[in-house]
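>>> Pasting the sequence and the predicted model now:
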Amino acid sequence: MAGFLVALRAERGLAENTVRAYRSDLRAYRGWLAERGITDLAEVDEATLRAYPGWLAETRAAAGVATSAATTGRMLSAVRGLHRQLFRDGTLPTDPGPALRGPRRPRRLPKALSIAEVTRLIESAAGDDPVSLRDRAILEFLYATGCRVSELTGLVVDDVQTLERVDDAPPLDVVRLRGKGDRQRIVPVGACARHALDAYLVRVRPALAARGRSRSRLFLGVRGGPLSRQAVWEIIARAGRRAGLPEHRVSPHVLRHSFATHLVSGGADLRVVQELLGHASVTTTQIYTRVTEEHLREVYATSHPRAHRATPAQGRPPEPAPVRDDGGSEVTD
């Protein structure tokens, strides 16, 4: 099992939190096998694996643990991956993993804020005190770049750069983001975000950096240490409350969805949005085309006076009145 986890980290570049979750999933799986007297993975066949999802659901339900389809899918994926890896290495004679099927996950469209709601959220951090200036820079930066919260908290000061361009073009502010699998990408930083970031860097960050030892991290906490993901969540939740937005609609990932949705709605090329988001496949990015289509349908259904089928009381729309030409024949065209 240890070798499989090392491979996940080294070959697939999975985040440490994901590897830690896989380790816990596999520990539960080995415990289940031990209860059935199975100590050698070579003894596991397809019939054995088919019984595992049912036991998993019953055990977690009995413990009062609510398990989403995504979590269950991850737990079963860890087991399939373990058997597949050991089979490829020649450790196991067969791979029974394909017999292990998880629940079908409902495909939910990402919920994005409207442009007006994003503006309210950002403007809620309008103070001139150090915390407000830092929070404003974080909100502007998340919406301007569409970065993940883990990418934001991992930034160092030198990741934000200004590129000089040829042909008298104005300089371009960019940031280097490190995504899943340690894949790096360069994303532009808009003028509003750059203005807020400069205010934070000049007026706030030097004092914060002097309090702690994280001299290189871009965004710092009030004690000078690097911001955690939980701290960023709380910053955004606090801004959402000030802006009067429902708590369930505000998070770092909602700002990422809003960034992508607004780009696609504005006519951005899907391949460009894919690169900006750091998606490995454009298939993942295509969900935002469905978001905009769904929004168009909602707007049409609520705005057009004849978007819905007429009720019996309304009857059929009246026929156009015939118009006679000079020869006395009816013209209805």
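Cool, got the structure.

>>> only C-alpha atoms for contact and neighbour calcs from this point on.
Fine.

>>> can you map out the strands along the protein?
Taking DSSP state E to define them, one finds strands in the chain at 160-163, 172-178, 184-188, 323-324, 330-331.

>>> Can you name every helix or strand that the fourth one contacts?
In this structure, strand 323-324 packs against strand 330-331, with contacts taken as 3 or more CA pairs under 8 Å, 6 or more residues apart in numbering; DSSP states H and E.

>>> just to revisit the earlier point, tell me the most buried of the strands of the chain?
strand 172-178 (a mean of 19; mean count of other CA atoms under 10 Å).

>>> Can you check which of the strands of the chain gets nearest to V79?
strand 172-178 (28.2 Å; CA to CA).

>>> and the angle for that closest one with strand 184-188?
Per axes from the mean of the first three to the mean of the last three CA atoms, to 10 degrees, the angle that strand 172-178 makes with strand 184-188 is 150 degrees.

>>> which residues touch strand 172-178?
147, 151-152, 154-155, 159-165, 184-190, 194 (CA atoms under 8 Å, 6 or more residues apart in numbering).

>>> take the one below as the second:
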Amino acid sequence: MIHPESYLSDFQKWLSGPNFEIPYSSASIKGYVANVRRFLDYIDSEGLEEMEDISVGLVKRWIVQGKSGIAPVSTQMVRYSAIRLFFDWLQYAHRFPFHPAQALQEEKRQNRQVGGRRGGRGGNQQKRLPPVLDREEIDRLRIEAKRHETIAGYRDAALVDFLLSTALRAQEAVTFRLADLNGYYTGRIRVIGKGNKERLVRFPPPPKDSLELWLYVRKRMPSTADTLFLSDQGKPLSAAMLYMVIRRLLERTGIHKPQAGPHLLRHTAASLWLAEGMDLRRVQENMGHSSIVVTSRYLHLL
């Protein structure tokens, strides 16, 4: 018989400990532990005697089942995130022989490839996925932003790195203050976003070179503004000006996307976080999305 408490206590300590570059919030930890508890209760009800008896099919059934049919996508995403972390811990702490959550993800990827080759017109119309830059396009954009050794050139290079690190909205980026730079350097900034709601954005420590060059130039500009980014005339950058800066950079780089402003870099940052292993719930909190379903769109871009 499987005893949940013997696993949950150590799993919770692992989530709370110094094992992650960006620590999990207490609310996230509580949610993950609660979902793993439900999973362990489920496999116990299925009559499993040992953890090693868990199969990919069993994990899949628990993730997708609802009270009356299939669970909502948001519920499935939260369950999958919890299970993935749980088996990460099992492999880390107990050298567990396999990772059913990873196997499930690989199965889904293969099925998607097969479905793509088959084609066809059936099924529901897919929602439009957010446009993003791939890594080669990101490199090209960064190179182009650094090409001109001017006030605008130094600022634009810092702007690109800033937006790709934080995924802030245009208005949030242009109102970011110099006083909050320490938080940016450590990957923890508080932002007042849509609806005057405050959120904590946590991300891997960002590149510093471009920002330090911009700060060196900015100190020599006759400006009393307390915002990080300024126009060539030393005035606070507006959201409309930021849009023009990014759009012109993309045009000069030869990159053409359905979106051509700072929101493109916001989408790109979210997809990069997921590609680098950031948890879906964390990405949702960083982006300020009210629903995890919105955030889950980025999973299809990996």
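Structure received. Just so it is clear, the model here is predicted, and its values are computed rather than measured.

>>> Put together TSV for the strands of structure 1, with distance to V202 of structure 1 on each row.
Formatted as TSV, the strands of structure 1 follow (distance: least, CA to CA, whole Å):
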stretch	distance to V202 of structure 1
strand 160-163	14
strand 172-178	17
strand 184-188	21
strand 323-324	75
strand 330-331	76
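
>>> Go through these and name the closest to R9 of structure 1.
strand 172-178 (15.3 Å).

>>> mean deviation of the closest one from structure 2?
For strand 172-178 of structure 1, the mean distance to aligned residues of structure 2 following superposition is 2.8 Å (mean CA distance after the TM-score superposition for structure 1).

>>> which residues in structure 1 does the helix or strand hosting I29 of structure 2 align to?
Secondary structure assigned from DSSP states H and E places I29 of structure 2 in helix 26-45. Structural correspondence for helix 26-45 of structure 2: none found in structure 1, per TM-score structural alignment.

>>> Which elements pack onto the next helix or strand after that helix?
From helix 26-45 of structure 2 onward toward the C-terminus, using DSSP H and E, the following helix or strand is helix 56-64. With contacts defined as 3+ CA pairs under 8 Å, 6+ apart, helix 56-64 of structure 2 has these neighbours: helix 26-45, helix 73-94, helix 100-118.

>>> Show me which positions of the last one end up buried.
With burial defined by 16 or more other CA atoms under 10 Å, the residues of helix 100-118 of structure 2 counted as buried are P100, A101, Q102, L104.

>>> the inter-axis angle of it versus helix 73-94?
Using the same axes, to 10 degrees: helix 100-118 of structure 2 against helix 73-94 is 130 degrees.

>>> Identify the residues contacting helix 100-118 of structure 2?
Residues contacting helix 100-118 of structure 2 (CA under 8 Å, 6+ apart): S55, V56, V59, K60, Y80, I83, R84, F87.

>>> now the first one
Contacts of helix 26-45 of structure 2 with the rest of the structure, by CA under 8 Å, 6+ apart, involve 1-2, 4, 8, 11-12, 15-16, 54, 58, 62, 79, 81-83, 86, 281.

>>> Quick check on these: which are buried?
Buried among these (16+ other CA under 10 Å): L8, F11, Q12, L15, W62, R79, S81, A82, I83, F86, R281.

>>> Hmm, the second one is touching F87, no?
Put plainly, it is F11 of structure 2. No: checked against CA atoms under 8 Å, the pair F11 of structure 2 and F87 is beyond contact range at 9.8 Å.

>>> if I line the two up, what does L5 of structure 1 land on in structure 2?
For L5 of structure 1, no residue is aligned by TM-score structural alignment.

>>> isn't L5 of structure 1 right up against R23?
Yes: L5 of structure 1 is in contact with R23 according to CA under 8 Å; the separation is 7.2 Å.

>>> Tell me the counterpart of A78 of structure 1 in structure 2.
A78 of structure 1 maps onto nothing in structure 2, by TM-score structural alignment.

>>> Tally up the residues packed near A78 of structure 1, please.
A78 of structure 1 is flanked by 22 other residues according to other CA atoms under 10 Å.

>>> now it, nearest residue through space, not along the chain?
Y22 (5.8 Å; CA to CA, 6 or more residues apart in numbering).

>>> Quick check: the residue mapped onto S251 of structure 1 from structure 2 vs E251 of structure 2, distance?
Counting by TM-score structural alignment, S251 of structure 1 lines up with G261 in structure 2. Counting by CA to CA, to the nearest Å, the gap from G261 of structure 2 to E251 of structure 2 is 11 Å.

>>> V56 of structure 2 too?
46 Å.

>>> do G57 of structure 2 as well
Using CA to CA, G57 of structure 2 is found at 48 Å from E251 of structure 2.

>>> So for the helix holding I29 of structure 2, what gets flagged as buried?
S28, I29, G31, Y32, V33, N35, V36, R37, F39, L40, I43, D44.

>>> Stretch 147-161 of structure 1 too?
147-156, 159-161.

>>> Please apply the same query to stretch 109-118 of structure 1.
P110, A112, L113, E117, V118.

>>> any chance of the buried residues of stretch 147-161 of structure 1 in CSV, with distance to E35 of structure 1 too?
Output for the buried residues of stretch 147-161 of structure 1, formatted as CSV (distance: CA to CA, whole Å):
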residue, distance to E35 of structure 1
C147, 44
R148, 40
V149, 40
S150, 38
E151, 41
L152, 43
T153, 42
G154, 42
L155, 46
V156, 48
D159, 51
V160, 53
Q161, 56
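
>>> Kindly indicate which of these lies nearest P226 of structure 1.
For these, the nearest to P226 of structure 1 is T153 (7.2 Å; CA to CA).
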